[in-house]
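> Fold the following, please.
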Amino acid sequence: MSDETVDRPNRFRAEAAAQGLPPEEVEEWIRTARPAVYLAEGGDGPLVARAGGDPLLPHGVPKPSDPFVASVDLAALPPGATGLPLPTDGHLLFFAGADVGGSEGRVPDAVMYVPAGTPTAPSPLDHAWRKPYRPRELRTVWHQLSAPMPESFALDRWGDLADDEQFELAEELGDAWAHVGGHRPGWALQIGGHPMSPQNDPVHYARDAGEAGDAAEGEGDDWLLLATWRYGDEVTELDSGVAHWVIRHRDLAARRFDRVHRYIEMA
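A predicted model of the protein is given here:
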């Protein structure tokens, strides 16, 4: 267990106690926090992810229908830091356009897993409506606990009948958590954890869609945030745009990336 998973909850308990927040809800907030890894540009560490440009695709695979976002070297992630049942090596590739609401929900080719040792080659995707995103190298990496958004916490804790006081308490818990978090540089890609969404919770969206389809697919288990990407300033059609990829725990463990749900939004 890293210092982050112990120190921040302890600092949060002290801050919450100073504000008179209910201990039971403080402990529930801590219980719902999940580990996450954050990747950013800069630094002189090993190359953890490559973003933009042309993807390296295996020979003969169908080309994804959306632009290439990023490729993550899974072996370069800190072991166990995401809390997700990811493969321990190979590359995970993410794809998304910049159309809010476009291809929303399940997108079979939004994520591709390329096992280690697979021959690959640069593969232009030839989207006439968009040039490739700006190439970036992500060499800065850190991991920390990720807490739910306050509104999501309230809905998960008290259901659709949560009242104004409960939503306000969730906001106070979120503020106390953020207050003891310390400074982190701006990140480009998040793996695991809870979503930080400018609009709505993509995990809730996927869960609701999954419940509607459970009769056909069988009962679902927990939905997880696989990744969130922050678009760069060059994507002018999105104001502080983000893309989220969400998947069921069992599908991730089985490497069924064709069952990923994707959501694109902006502030």
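
> rest of the way, CA atoms for contacts and neighbours
Fine.

> what helices or strands is the lengthiest strand in the chain leaning on?
Ranked by residue count, the top strand of the chain under DSSP state E comes out as strand 136-146. Using 3 or more C-alpha pairs under 8 Å, 6 or more residues apart in numbering; DSSP states H and E, the elements in contact with strand 136-146 are helix 3-18, strand 34-41, strand 49-51.

> after that strand, next one along is what?
helix 150-158 (DSSP states H and E).

> Whatever helix or strand comes next after that next one vs strand 136-146, what angle?
Counting by DSSP H and E, the next helix or strand C-terminal to helix 150-158 is helix 164-179. For helix 164-179 against strand 136-146, the angle by axes from the mean of the first three to the mean of the last three C-alpha atoms, to 10 degrees is 120 degrees.

> Quick one: residues in contact with helix 164-179.
12, 15-16, 21, 26, 29, 147, 149-151, 153-154, 158 (C-alpha atoms under 8 Å, 6 or more residues apart in numbering).

> Now show me the structure for the sequence below, then we'll compare the two:
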Amino acid sequence: MNALDEYRAAARKRGVPEDLLGRALRLARPRLELRSMEGSDAPVVGQYGGHPQLPPDVEWTGFPAFIASVDCAAVPVGELDIRLPEDGHLLFFANNSEPSYVPGPTQEGRVVYVPAGTATTERAPSEEDASYTFEPYPLRGRLDRFMPDNNHDIADQETVRLIHPYLLDHWDETMNGELTLGGYASVIHHDPAPWPVTDDDSFVMLAHADFTFVDTPLSCAASWLIRPRELAERNFENVRVDFQSYM
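Take a look at the predicted model:
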């Protein structure tokens, strides 16, 4: 049973009417949850925290912090609706010091794509930035489907409104991983990636992570955003990060 079949079966158990189920499934976007999953036999897809493996020409002192890396060859890219690279590694960096007070996507983070076969070395942060390093552990992947809610900026708001009563218990059972690839952004204050994209300058969500800031007790929902055409071109230079802080 694939992720879509699992979602369909779970929706039927929650009593979603058949005439609404088809509409809902068109909005249920695939995403890959990456989490520690200790004791699981799910495949290792990446690493959370620790020190990044970077090519010699990529400068990095330790900030923005290294959040996680993903082995694209271990990702079921054909199951997602965004065009991730089929090999190489994606490395995600973000400001984990304190909340950004700049509204909307910022440059307080980046994504580095390291093509397969590229020579890299492990980088340690500077003494000044060492406190922003998260403890490392492997990330295992689980593919699922996730529905938007009333807070998402979705073109088909009527289906979202109708499906909303059936999602309440589903949300309790669904958690973001330490990193998620694809799917919808988490909405705390605003939706950073309305769906579907409507023009070449619109952003789609590449990845999402939740973490606690180092210099403040606030937590953060960070979303790495990219234009679909630049993702297809393997151009990660213009990735933006959206930060939404919460208690």
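
> Superposed, how do the two chains score by TM?
Laid over one another, the chains give 0.80 as their TM-score (TM-score structural alignment, normalised by the length of structure 2), with 239 aligned residues with a C-alpha RMSD of 3.3 Å.

> For the helices and strands packed on strand 136-146 of structure 1, give me JSON lines that also has mean neighbour count and distance to residue 141 of structure 1.
Shown next, in JSON lines, are those (neighbours: other C-alpha atoms under 10 Å; distance: least, C-alpha to C-alpha, whole Å):
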{"stretch": "helix 3-18", "mean neighbour count": "16", "distance to residue 141 of structure 1": "14"}
{"stretch": "strand 34-41", "mean neighbour count": "22", "distance to residue 141 of structure 1": "5"}
{"stretch": "strand 49-51", "mean neighbour count": "23", "distance to residue 141 of structure 1": "10"}
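
> So which of the ones you listed is nearest residue 187 of structure 1?
strand 34-41 (4.5 Å; C-alpha to C-alpha).

> Run through who's touching that closest one.
Residues outside strand 34-41 of structure 1 that contact it (C-alpha under 8 Å, 6+ apart): 48-49, 77, 81-83, 136-147, 185-194.

> cool, and stretch 196-213 of structure 1?
105, 148-149, 152, 195, 219-220, 223-225, 242, 244, 246-247, 261, 263, 265-267.

> Just the buried residues of those residues.
Neighbour-count burial (16 or more other C-alpha atoms under 10 Å) applied to these gives 105, 148-149, 152, 195, 220, 223-225, 242, 244, 246-247, 261, 263, 265-266.

> Now, those that are in helices?
Mapping these onto helices (DSSP state H) picks out residue 152.

> Among the buried ones among the contacts of stretch 196-213 of structure 1, which lie within strands?
105, 223, 224, 225, 242, 244, 246, 247, 261, 263, 265.

> Please convert those residues to JSON lines, extending it with distance to residue 167 of structure 1.
As requested, those are exported to JSON lines (distance: C-alpha to C-alpha, whole Å):
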{"residue": "105", "distance to residue 167 of structure 1": "27"}
{"residue": "223", "distance to residue 167 of structure 1": "22"}
{"residue": "224", "distance to residue 167 of structure 1": "23"}
{"residue": "225", "distance to residue 167 of structure 1": "22"}
{"residue": "242", "distance to residue 167 of structure 1": "25"}
{"residue": "244", "distance to residue 167 of structure 1": "24"}
{"residue": "246", "distance to residue 167 of structure 1": "24"}
{"residue": "247", "distance to residue 167 of structure 1": "27"}
{"residue": "261", "distance to residue 167 of structure 1": "27"}
{"residue": "263", "distance to residue 167 of structure 1": "24"}
{"residue": "265", "distance to residue 167 of structure 1": "23"}
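
> Tell me how many other residues surround the counterpart of residue 59 of structure 2 in structure 1.
Under the alignment by TM-score structural alignment, residue 59 of structure 2 pairs with residue 62 in structure 1. Number of residues near residue 62 of structure 1 (other C-alpha atoms under 10 Å) recorded here: 9.

> Look up how far residue 103 of structure 1 lies from residue 62 of structure 1.
18 Å (C-alpha to C-alpha, to the nearest Å).

> for residue 231 of structure 1, what are its contacts?
Residues in contact with residue 231 of structure 1, defined by C-alpha under 8 Å, 6+ apart, are 188, 238, 240, 241, 242, 243.
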